[in-house]
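Enquirer: The amino acid sequence is not available; the structure is as follows:
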């Protein structure tokens, strides 16, 4: 049952607003003593031409509320609803016990497709911490939209186009050794690239050689493509280790090079629609009506740009997947870029331009240091994850030396800590990664939530068999239990808001709140030593918390160990 919806429906009989409009207004008071739900009557004042306190009083007197409403009270311009606690707990926990891991899921996305463009690593470069946010945010959104019934297409739009690849081929043919590159992987390719630039300073003719090899890639030269595709295979093999550690998969690896033969459609269409304007030898689409700088489509030498390729990719994705929404999980520095080419798609006459959305996020630093490849301040993601696992194992060895399968638990905690910290704050905020914060077992962290899940599992193991069908929910009307139940009730709404805002941090923060509320309940009330009726009820609450925590962590890409 959706309590807000039922209350709103009853109120709509005596209000000028519809039930959905009233449901939007209903709030959960910050203090339970003020009621379980509250209707601010200020929005009704202009319709009824009365003071909000008078409206609240009249609605209270008219009554007609659902049977589960124990009583109502007015306070200023608010009408506060107090729900029968036993009924409330039975309704919420009964639903969780019935639905299990599907609690909070919906079929709202049935028949709809969402494309999510995320991670987008660069070929011939190691996977570093700068790609962490796009990777874990995109993965969390993929899980969330799937959970809500959507068909989701996860796309890794590889950075695999540009003159640098011609330079790498030139460097490999001059100084490379196939066996050494196979063994060294991306590191060996990076060393060749660095050497190319060192040698080019002495011999500028090398730059032309690099451009020549990239032109061969563009023209489909067999030798150039063979080496280029080999570089891609080596990079993806290296990246796959990181994706495997994170438990992340993609449905498409179509990168920039994939759209090389799809550019003409964009350019021809822009010309046909008289949108392309020559400017100092280059071609642009003016965006004056949007107060934006013009979008550059072709450079003076006829080369395409990111915008050209992104438009080509959007057209291809719409034709191929017929998406209802296409998300681009890219750092906020690209805000202008996306604003520009989204508007170009609008000017081209495609109504689905409104379904394109830039999911921006902040920058990441490491223990106070701004990352910079040029300055040598680089943290490679595989090394970060491996170090986190090592640190987690050291903590587990100290706290739980007799724990079975310590290595696997350390892997789940170590990797989970990195992901959780990346998803804890609003995605637009910058992140400064610190070990002592990420691996803290007492803070707002993955280990804290994971330990709460393990605690629930431990209680249930010790309890043995118990009957989920025989629960006296009236035994869970104390303040600590009710706070847990309120947070459980709020979970589906949190998922809806996280989806609407493309904001996984809402889930991360909510599961911390659930863990904190349950731990307070755990310390205040005996569970296994309580009398049978109370024990059954408290086990039902514990099972519900365990299930919700595992579900929430799974949605953000974090494991839920059963023992810690």
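Expert: Okay, I see it. Everything quoted here is computed from the prediction, not taken from an experiment. Numbers count the residues shown, from 1 in each chain.

Enquirer: Could you use CA atoms for every contact and neighbour count after this?
Expert: Will do.

Enquirer: Show residues contacting stretch 188-196.
Expert: By CA atoms under 8 Å, 6 or more residues apart in numbering, the residues outside stretch 188-196 that reach it are 124-125, 167-168, 171-172, 175-176, 180-181, 206, 231.

Enquirer: ah, wrong one, I meant stretch 322-339
Expert: 112-119, 134, 137-138, 307, 317, 355-363, 428.

Enquirer: can you tell me which of the contacts of stretch 188-196 lies nearest to residue 11?
Expert: Closest approach between those and residue 11, by CA to CA: residue 125, at 60.1 Å.

Enquirer: Just to be sure, that closest one is in a helix?
Expert: No: if the criterion is DSSP: H, G, I helix; E, B strand; the rest coil, then residue 125 is coil and not within a helix.

Enquirer: thinking again about what came up before, can you tell me which of the contacts of stretch 322-339 are in helices?
Expert: Per DSSP state H, helices hold the following members of those: 134, 137-138, 307, 317.

Enquirer: follow-up on the earlier one: now restrict the contacts of stretch 188-196 to buried residues only.
Expert: Among the contacts of stretch 188-196, those scoring as buried are 124-125, 167-168, 171-172, 176, 181, 206, 231 (criterion: 16 or more other CA atoms under 10 Å).

Enquirer: what's the burial count for residue 32?
Expert: 14 (other CA atoms under 10 Å).

Enquirer: now do residue 431
Expert: 22.

Enquirer: For residue 69, see how far away the residue nearest to it when sequence neighbours are not counted is.
Expert: Leaving aside its chain neighbours, residue 431 sits nearest to residue 364 (4.6 Å; criterion: CA to CA, 6 or more residues apart in numbering). Note on residue 364: its distance to residue 69, by CA to CA, to the nearest Å, is 48 Å.

Enquirer: put this beside the first:
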């Protein structure tokens, strides 16, 4: 405490700082006057580089983030990847790096067999632009329930998937329609969040390369055949192997990620790749990075992972009906609550001015509240805490 008192007494204060206070057993608490903060912020705003010195060694860096699934609404689980990936991209670009923002869309896989089954059974009806994502989710739910309950329907769903994968024109048109309607939904949310991408590329883009990836891994002795499947083994990571191709010939996420990595180094000339996903995928990325290194990929690969957003019950945040909260609903509620605060403080605001300021305040508060906790921590989301930031 004596040392703290000496520090407080003898250390010169920067301009605009208040006299420090001694607390507890030796804490020195400093307080900066609002005018000093405002002056420093204004000075930064006048500097195009915001006080950041550009790196002497700029790199081409791919940042892979957000990654929603086609035919599904974006939900609260996407918010952290989207915002964190956007922040990282902005910071790296400000440091002078060439940043390539990639949205790796989930646009391929077994779920499309079930979706096509229900959609085509309903006569391929036109999708209402105002609720197309909800319609697609309903079709998938119906197809999934029917396929799981009836082996014959499951066979039909597999046949639909096989027809799509073989390029049958009508199924391909339906799938492309699903992708277009989903893209409209995603764009609306990204525009509200002020998030953009340099490249939006789905898993389907890499399908032609998957057989070659498996062949390379087998030829180079990195992968092996086990019970009819192709796997990569490394007991230092896990006793369970990394599955590259199933015994029925189907490829997996790991195969697609390896093909994407190959494309990014070869076609985009990436010198570093950052993946922004939740912490549940840590094991997957350990396997991916280890396999890639053994395959000859020497560039730095980083998994920037984050914790889960929890509700007041300390379980993953969900809506009242137990489903994940849709991101568009979260943004709307943030705006509505911000509007109430504005009307309390600025009753003169009306019309488009009120709407614009409510949108700005609500989404800015949401962004700040999401990125304020430690990245690797789970955090409890409450509207009260978020709106304290907005007040």
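Expert: Good, I have the coordinates. For clarity, every value in this text was computed on a predicted model and none was experimentally measured.

Enquirer: Got a TM-score for the two of them?
Expert: Superposed pair, TM-score by TM-score structural alignment, normalised by the length of the second structure: 0.85. Supporting alignment: 360 aligned residues with a CA RMSD of 2.7 Å.

Enquirer: Remind me which helix or strand the closest residue to residue 25 of the first structure other than its chain neighbours belongs to.
Expert: Distance criterion CA to CA, 6+ apart; nearest residue to residue 25 of the first structure, sequence neighbours excluded, is residue 39 at 6.4 Å. Using DSSP states H and E, the element containing residue 39 of the first structure is strand 37-40.

Enquirer: Show me what residue 330 of the second structure lines up with in the first structure.
Expert: Counting by TM-score structural alignment, residue 330 of the second structure corresponds to residue 384 in the first structure.

Enquirer: just residue 85 of the second structure next, same as before
Expert: Match for residue 85 of the second structure (TM-score structural alignment): residue 138.

Enquirer: Touching, that match and residue 115? I think so.
Expert: No: judged on CA atoms under 8 Å, residue 138 of the first structure makes no contact with residue 115 at a distance of 10.3 Å.

Enquirer: between these two, who's got more neighbours?
Expert: Comparing residue 138 of the first structure with residue 115 by other CA under 10 Å, the one with more neighbours is residue 138, at 28 against 24.

Enquirer: what sits against the more buried one?
Expert: 116-119, 329.

Enquirer: What's the separation between it and residue 438 of the first structure?
Expert: The value you get for residue 138 of the first structure to residue 438 of the first structure, if CA to CA is used, is 20 Å.

Enquirer: and if you look at residue 370 of the first structure?
Expert: From residue 370 of the first structure to residue 438 of the first structure the distance is 18 Å (CA to CA).

Enquirer: Between those two, which is the more surrounded one?
Expert: Using other CA under 10 Å, the more surrounded residue of residue 370 of the first structure and residue 438 is residue 438, with 23 against 13.

Enquirer: That one pairs with which position in the second structure?
Expert: That one, residue 438 of the first structure, aligns with residue 386 by TM-score structural alignment.

Enquirer: element containing its match?
Expert: Using DSSP H and E, residue 386 of the second structure falls in helix 383-390.

Enquirer: outside of that helix, which residues touch it?
Expert: 337-338, 361-362, 365-366, 368-369.

Enquirer: that older thread, what does whichever helix or strand comes after the strand holding residue 39 of the first structure correspond to over in the second structure?
Expert: Scanning forward in sequence from strand 37-40 of the first structure by DSSP H and E, the next helix or strand is helix 42-48. Using TM-score structural alignment, helix 42-48 of the first structure lines up with nothing in the second structure.

Enquirer: try stretch 212-223 of the first structure
Expert: Residue span in the second structure matched to stretch 212-223 of the first structure, by TM-score structural alignment: 159-170.

Enquirer: try stretch 233-242 of the first structure
Expert: Under TM-score structural alignment, the match for stretch 233-242 of the first structure is residues 180-189.

Enquirer: Can you tell me what sits against that stretch?
Expert: Taking CA under 8 Å, 6+ apart as the rule, stretch 180-189 of the second structure contacts 70-74, 129, 132-133, 327-328.

Enquirer: check contacts around the counterpart of residue 280 of the first structure in the second structure.
Expert: Aligned counterpart of residue 280 of the first structure in the second structure: residue 227 (TM-score structural alignment). The contact partners of residue 227 of the second structure, by CA under 8 Å, 6+ apart, come to residue 247.

Enquirer: For residue 227 of the second structure, give its distance to residue 253 of the second structure.
Expert: Counting by CA to CA, the gap from residue 227 of the second structure to residue 253 of the second structure is 20 Å.

Enquirer: ditto for residue 186 of the second structure
Expert: With CA to CA as the criterion, residue 186 of the second structure and residue 253 of the second structure are 22 Å apart.

Enquirer: what do you get for residue 40 of the second structure?
Expert: In terms of CA to CA, residue 40 of the second structure sits 47 Å off from residue 253 of the second structure.

Enquirer: between these two, who's got more neighbours?
Expert: residue 253 (16 against 11).

Enquirer: The first structure: which residue goes with that one?
Expert: Using TM-score structural alignment, residue 253 of the second structure pairs with residue 306 in the first structure.

Enquirer: Tell me how far that match lies from residue 333 of the first structure.
Expert: Taking CA to CA, one finds residue 306 of the first structure at 14 Å from residue 333 of the first structure.

Enquirer: residue contacts, residue 378 of the first structure?
Expert: 128-129, 371-372.

Enquirer: My reading is that residue 344 of the second structure lies in a helix. Confirm?
Expert: Yes: counting by three-state DSSP, residue 344 of the second structure is located in a helix.

Enquirer: Next, count neighbours for the aligned residue in the first structure for it.
Expert: Taking TM-score structural alignment, residue 344 of the second structure has residue 398 as its aligned residue in the first structure. For residue 398 of the first structure, the count of nearby residues is 10 (other CA under 10 Å).

Enquirer: so the strand or helix carrying residue 82 of the first structure matches what in the second structure?
Expert: Using DSSP H and E, residue 82 of the first structure falls within strand 78-83. Under TM-score structural alignment, strand 78-83 of the first structure has no counterpart anywhere in the second structure.

Enquirer: and if you look at stretch 481-494 of the first structure?
Expert: So stretch 481-494 of the first structure is aligned with nothing, judged by TM-score structural alignment.

Enquirer: that older thread, whichever of the ones in helices among the contacts of stretch 322-339 of the first structure end up buried, select them in ChimeraX.
Expert: Paste this into ChimeraX to select the buried members of those, with burial taken from 16+ other CA under 10 Å:
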select :134,137,138,307
